[in-house]
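**Student:** With the sequence up front, the predicted model follows.
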Amino acid sequence: MRAIVRWAHADLRANRGEALFIVLAIAGITASLLLAGGLLQYAANPWQRVFTESSGAHVWIHTRADERTSKLTDIDGVKAFSGPFPTAPATAEIRGASVSLELRGAETEPPHAARPLVDSGHWLDNSVPNGIVLERSVADALWAKPGDALRVRGSDGEYTTLRVVGLADTAEPRFVHGVRPGIAWLLPSQLHRVEPDTRRVGQTVGLRLADPQDTDFAAQQAVTLIGADQVARVSTWEEARAETEGDNRLLGLMLGSFGLGALLAAAIAVTGAISTRVRGHLPDISILKAVGFTPGQVVRAFLVEHAAFAVIGVAIGAVVTETLGPRIPGRIGDAMVLWRELPQHAWAPLATALGAVLVIAAATGLAAWRAGRVSPIPIARGAVKSGRRLSRTARFALQLRTPPALVLGWRGAFHRPARAAAAVGRLALPLLMITIALGAWSTLDRFESRPEDVGLAAELRAKPEGIDDATARKLLSDQPGVTAVYPGVEVAALVPGQTRTITLRGLGTSEHPYPFTIAEGRTIQGSDEAVAGQGLLDLVGAKVGDWVRMTVGGSPIVLHIVGRSIEPQDNGRVISTTVATLREGDPALRPEFYNLVLARAADPDTVSTSLAESSHGGLELRKNTNPADQLSAARGVIIGLVGVLAFIGLAELFTVIAAGLREHGRDLLALKAIGLTPRQIAAVIVTSTGFIAAAAALTGTILGVLASTWLIDLQGRSSGLGAGIAQPPSPGMLLLLGAAAVAGAIAISTLPATRASRRRLTDRQSDVM
């Protein structure tokens, strides 16, 4: 063992640069994987923490009736109930901001199941009879805090002033402007004061199940027992978790996939480095065997050396991540702080580090095994036919006075196709991953610069408050910067089977259709036609061309899905038709809001301010949410990953250069003999390396473009957005990447090629191995 360690130490001293880059690449990969783990935990565990601590309900039933909820006790598998709570819709206002609320009458003692977790202020108290507790997301929308006075308006239009006494977290679906009301708790006496009309007071009850997998069955039983005409909305714990994970899960999965890809690239790069070392150390291996090393000892020598690289690199990456990770500003730093407090942190970093070491060690096994099979008789290898004669094409090119560096460099790069293909493949893999990262960057740019291409044609949404539709439509149409105004209405609908509530939206008219972004099929052209998001198609098991039956307020509605739209809201679980189609089932239906398409040069903030002033507060204006706003941290992550992959590519490039110098070892004598100067010989070696880099760049970018489009669209389908959102990198960006790879290869290989061309040449036995 002592001899093995001494040989590994000598080899390390002779190849310090390559060893340093391998260690740094492994450290970067380890850091990427640990950050990915932290972000994934950050995405999922805040909701899981709240759900566990609050004994959250798996199913929430929102009803219009108050006499049938007692029947829910007959459902099998229900472990605990939360409520029933009397509920009423209302509108809350504070400092000019307005939101819709679902008021819940609650007692001074919080419920045992699905109890709100108060993290600011306190729970309801009889000493503050007009107190109200706001759920955290609706409080954030209102910029409200304990002590603020909140004006709440019921159906009669009268305002009641309530005092915010606390803010609470809950595991239910969060507040979303125009889609889902926020939750607020107040004493039952105050609820009936805000909403005196008992016909508008319903009930909400939460069911905590013994088996969470029975959610769909329990929801269907509950709707059957109460009656579909009495159920206003059904929500489940799976929907709430998916919404909570949506903001960061995509970022975490992106980082994790790139980290795993970088780990694979590193493993392949290490394998190539060891294979090159085996070929470069043939005389040394022969000497080792001559002095008594067994094949097993040779194998262990290479494994020990590269296992040491892996352990050092993983240790550096883990220590740096654990030390500096919590100090990173923004979401990544918050994720690392939270991860430290979770039970998974006790084993996840160790498992990640051990996995990285094992993968790299396994990748070295084959090359190390080949090292053990090297013949101890050097002359036996010299008898193998080398196949170094110039081809007819090369000789013809020389006759045409083609520069010798190009002809001989091409021959040096590709005269052994198998080895050339292996080198191109290893160098192309990090370039492929970088191209995928650039594809993710381009897709984010597309969301920000061309939102109309990804289902965000309207930047603003205006909701009339206290003014009639005609006045609102005139104000919006006359506003400079507004190019189109589309009336809209959203209602909750039960899908077939009545196990889920989805959003049914009416937008535009038959004469003035809304500009949906259609990825499959066509847009709406007639009555009873609709377009649906990928999330809805997956939920109901439908496809373009199918007819879908839904229930709205107890009344059925049947729509023909003629197209799949890119739908960034509500995880794609949205089906859209025209306002006229919805009016066929309810003639009294009126537009609730207007979607505004702005001119390209118009500033949304300026337009919002101008409309608010011209309407004297009669219009509530909001920006439509862009998913790119939630992935702002992805840009920094992509930059970091590109740096890691560049390190891997650099380490592989050193391997290619070392292999090229060894392959040209015998040719140097011949090139010198035919009259080439040292500068021309160096040009041959550099050109050979450049050809390998160019082939790798071409292969990596082409495959990377195809892979990035496929991966991003796959993620789009799984998140509900649907395929068709991917934007490949621009040709200029790909050209820049390829040029940088080739230029870097040429620049790095220049110095070693110059040194090799000027060394004293002798016909050594090792040059023919």
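**Tutor:** Sure thing, it's come through. Numbers count the residues shown, from 1 in each chain.

**Student:** going forward, measure contacts between C-alpha atoms and count neighbours the same way
**Tutor:** Will do.

**Student:** so what's residue 509 closest to, chain neighbours aside?
**Tutor:** Excluding its sequence neighbours, the residue lying closest to residue 509 (C-alpha to C-alpha, 6 or more residues apart in numbering) is residue 578, at 5.4 Å.

**Student:** let's bring in a second one:
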Amino acid sequence: MRATLRWAHADLRSHRGEALFIVLATAGIVASLLLATALFGYATNPWQRVFTQSQGAHVWIHTGPSADAAGLAELDGVASVAGPYPTAAATLASRGTRASVELRGTVDRPATGRPLLTSGRWLDPAVPDGVVLESGLARALWAEPGDTLTVPGTDRTLTVVGIADSAEPRYSPGERPGLVWAPPAVVRDTDGRGGQVTGLRLTDPDDTDYAVQRAVTLLGAKAVTDVSPWQQARAEAQGGNRLLGQVLGLFGLAALLAAALAVHGAIGTRIRGHLRDISVLKAIGFTPGQVVRIFLLQHVAFALLGAVLAATLIQALGSRTPGRLGDAVGVWQGLPGHTAALLGVPLAAVLFIAATTGLAAWRAGQVPPVPGLRAAAPLGGGLSGLSRRALGLRLPSALVLGWHKAFTHRPRSLAAVARLALPLLLIVVAMSAWTTIDRFQHSPDRIGLAAALTVRADSSLTDPDVRALLARNPQVAAVHPGVEVAALVPGQTGTIALRGLGTRADPYPFALAEGRAARGPDEAVAGQGLLDLLDVRVGDWVRMTVGAQPQILHIVGRSIEPENGGRVISTSLDTLRENDPGLEAALYQLQLRPGADPQRVGAELTEAAHGDLSAHAVPNPADGLSPLRGVVVGLIAVLALIGLIELLTAIGGTVREGERDLLALKAIGLTPRQITAITVTATGCYALAAVVVGTALGVPLARWLIDAQGRSSGIGAGIAQEPSPALLALFATAAVLGAAALAALPASRAAHHRPADTLSAAA
């Protein structure tokens, strides 16, 4: 053991650079995986992030105004209480849009269920009519700090002073009112139905049901009007982040595999560079087992040091990183499972390194005590026919020999190219995800969102009046009348959305991914979610019931449907009128001219109708995917780091293996600059081959993955958008030139070695 430790110490002193590289490589990979884990938790679980930062209540209990809710704080298992706060139901209007709200009276920001301000400021006694809106409600009302809200039917106005995130159930038009924090005086002056609400934060979240039972028993069943547990709010919030979770989960696993392969390549290259030292150890009496233990213990120590370094830096400094990454780490540190991930990821990396090192060390133990001399045959003797012809054409010898050097050891070269191609492939997939999000935002008509505004009119306006009013606005390009009703399909317990949009003379421009548009009587197009729900295909007939009226439709196409999970079947308004001649348009889908602002157009239409119609922006799924942009950037940075580690490993191996050929190259007249060019060319060939493989496989893989996600979410296949050829060409050029630049310095140093150094290295 003493001799083993002495040799390990001597080896460390003579190969400090290589040891430092292994430690830094391990630290970089572990840090990358920890950051990816933090980004995953931050982006895929925004509700948990808000709940943790706001000290959210596990259950909100709505009661009548006379209920004595103060006793809830004395219940066993209740850690803290928010409220009780007085509430009042009301309707608010802004820019022609109305929303049902719950006004909640408070002055100070509570410690439990604390709203997280995203813009503006909290309630101020100096602004007696000031209110703070929940962020989802603010988006629905197009409201910002400083805007004025009106209470329809009265002359009252409220001023928006702030917008905040909350972990409570979100605003849903027609189903759940939005949340508005207001001074108690504003709540008392409201004519709407009054009550009070109390939030309970529990010591054990799993006891929520039991705590609710005890609270209802204490207050009385008649006093409780509504109960909102945290599981319900989490389920609703996470439903819109399925895509984020699946995409990041896939990237996390793939990045782990890429990192594992990079570590394996680095260790294998290091051990191949120690073959001479291993032979010396065998010659002086070391057994194969001792040799294996030397390398195993040495590399496990390096890996452990790097893993501990990475975990310490992420834990201590990660949250101080500026921007979204620092926010992600700070939030992740407060989420459940943080400690397990902080210990588990480095431990898994160390165990994997130990496994790969053990395999490589076992091979090192089989090296004979007296290795055969490595032949220093002239390079020309091993040249392929293609290389000879290239030299015969007077191509630069450095380029030809560099290309030949890159692929001399074919199995090893192919393995290096495969390891480098994996992170590059994942970067191409990430770029495809970015491009697809851009398509959602800038070409919504191609993903089933041709209309930018949905307008609903009061009963006082007739259909001709509404059409004439909408057509007068110069920013409105087309008006499509329609209706949307819930339909029950026989044998199903749920409902689907049946839409009649446009007319046969002026059809609605559905985005079709399969089949054709519905032109004739009883023809319709359906979303992927409906096809999966009913187990039907394009060309089948489906029967549904709207109230007491049956409706039979022929599905002639599959449309891309981002709404209602794709459980939508759409036909023309004329087709629905054949079954119900008295059917009138209940809504109008408006296509706007390029560059038109939906918010401004909606306000203009509402003002022109004197408040007799309301306009809502059509929600775009890309709005909920905005966190994915920052995550994609972070993932590309992680993958680039992994690719850099693999590239440095390949450069080190190429330089080391080229030292034995240095004298021969100088003997045939090559200058140090030409010898440097050989190594740089070989590295560039590695990178070029990896880029070609990564791009060729990454583009179709990205399309398949995105379309598969589209099918599973009900939107349907056909939403994927690959990066432009110019972007791919720029990516390939940057990768190859970067690899060549990275190899230039070590190749130049190796080319200027003294002859004695070269002889020693080749011995």
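**Tutor:** Looks like it came in fine. Here the structure is a predicted model, which means the values were calculated and not measured.

**Student:** re the thing from before, just list the residues touching the aligned partner of the residue nearest to residue 509 of the first structure in the second structure, thanks.
**Tutor:** Taking TM-score structural alignment, the alignment pairs residue 578 of the first structure with residue 572 from the second structure. Taking C-alpha atoms under 8 Å, 6 or more residues apart in numbering, we find residue 572 of the second structure in contact with 482, 499, 500, 501, 502, 503, 504, 507, 508, 518, 524.

**Student:** What segments of the stretch 501-650 of the second structure are helices?
**Tutor:** Taking DSSP state H, counting those that start in this stretch as the criterion, the stretch 501-650 of the second structure carries its helices at 528-534, 573-579, 598-608, 626-658.

**Student:** Could you name the helices and strands sitting against the third one?
**Tutor:** Based on contacts counted as 3 or more C-alpha pairs under 8 Å, 6 or more residues apart in numbering; DSSP states H and E, the elements that helix 598-608 of the second structure packs against are helix 463-471, strand 613-617.

**Student:** The first one vs the first structure, mean deviation?
**Tutor:** Following the fit onto the first structure, the mean deviation recorded for helix 463-471 of the second structure is 1.5 Å by mean C-alpha distance after the TM-score superposition for the first structure.

**Student:** so that helix corresponds to what in the first structure?
**Tutor:** Counting by TM-score structural alignment, helix 463-471 of the second structure corresponds to residues 469-477.

**Student:** which residues are in contact with the matching stretch?
**Tutor:** Taking C-alpha under 8 Å, 6+ apart as the rule, stretch 469-477 of the first structure contacts 464, 482, 483, 484, 485, 591, 611, 614, 615, 619.

**Student:** Which one of the contacts of residue 572 of the second structure is nearest to residue 554 of the second structure?
**Tutor:** Proximity of the contacts of residue 572 of the second structure to residue 554 of the second structure (C-alpha to C-alpha) peaks at residue 524, which lies at 5.9 Å.

**Student:** Residue 34 of the first structure reaches residue 315, doesn't it?
**Tutor:** No: judged on C-alpha atoms under 8 Å, residue 34 of the first structure makes no contact with residue 315 at a distance of 11.9 Å.

**Student:** ok, these two, which is more surrounded?
**Tutor:** Legend: neighbour count by other C-alpha atoms under 10 Å for residue 34 of the first structure and residue 315, higher for residue 34 (26 against 18).

**Student:** Map the more buried one onto the second structure.
**Tutor:** Aligned partner of residue 34 of the first structure by TM-score structural alignment: residue 38.

**Student:** And residue 277 of the first structure? What does it align with in the second structure?
**Tutor:** By TM-score structural alignment, residue 277 of the first structure lines up with residue 270.

**Student:** contacting residues for the aligned partner of residue 344 of the second structure in the first structure?
**Tutor:** In the first structure, the residue matched to residue 344 of the second structure (TM-score structural alignment) is residue 351. With contacts defined as C-alpha under 8 Å, 6+ apart, residue 351 of the first structure has no neighbours.

**Student:** Need the three-state assignment for residue 351 of the first structure.
**Tutor:** Assigned with DSSP: H, G, I helix; E, B strand; the rest coil, residue 351 of the first structure falls in the helix class.

**Student:** gap between it and residue 306 of the first structure?
**Tutor:** 19 Å (C-alpha to C-alpha, to the nearest Å).

**Student:** helices and strands around the one helix or strand residue 166 of the first structure maps to, which ones?
**Tutor:** Using DSSP states H and E, residue 166 of the first structure sits within strand 159-169. Applying 3+ C-alpha pairs under 8 Å, 6+ apart, we find strand 159-169 of the first structure packed against strand 117-121, strand 131-135, helix 136-142, strand 149-153.
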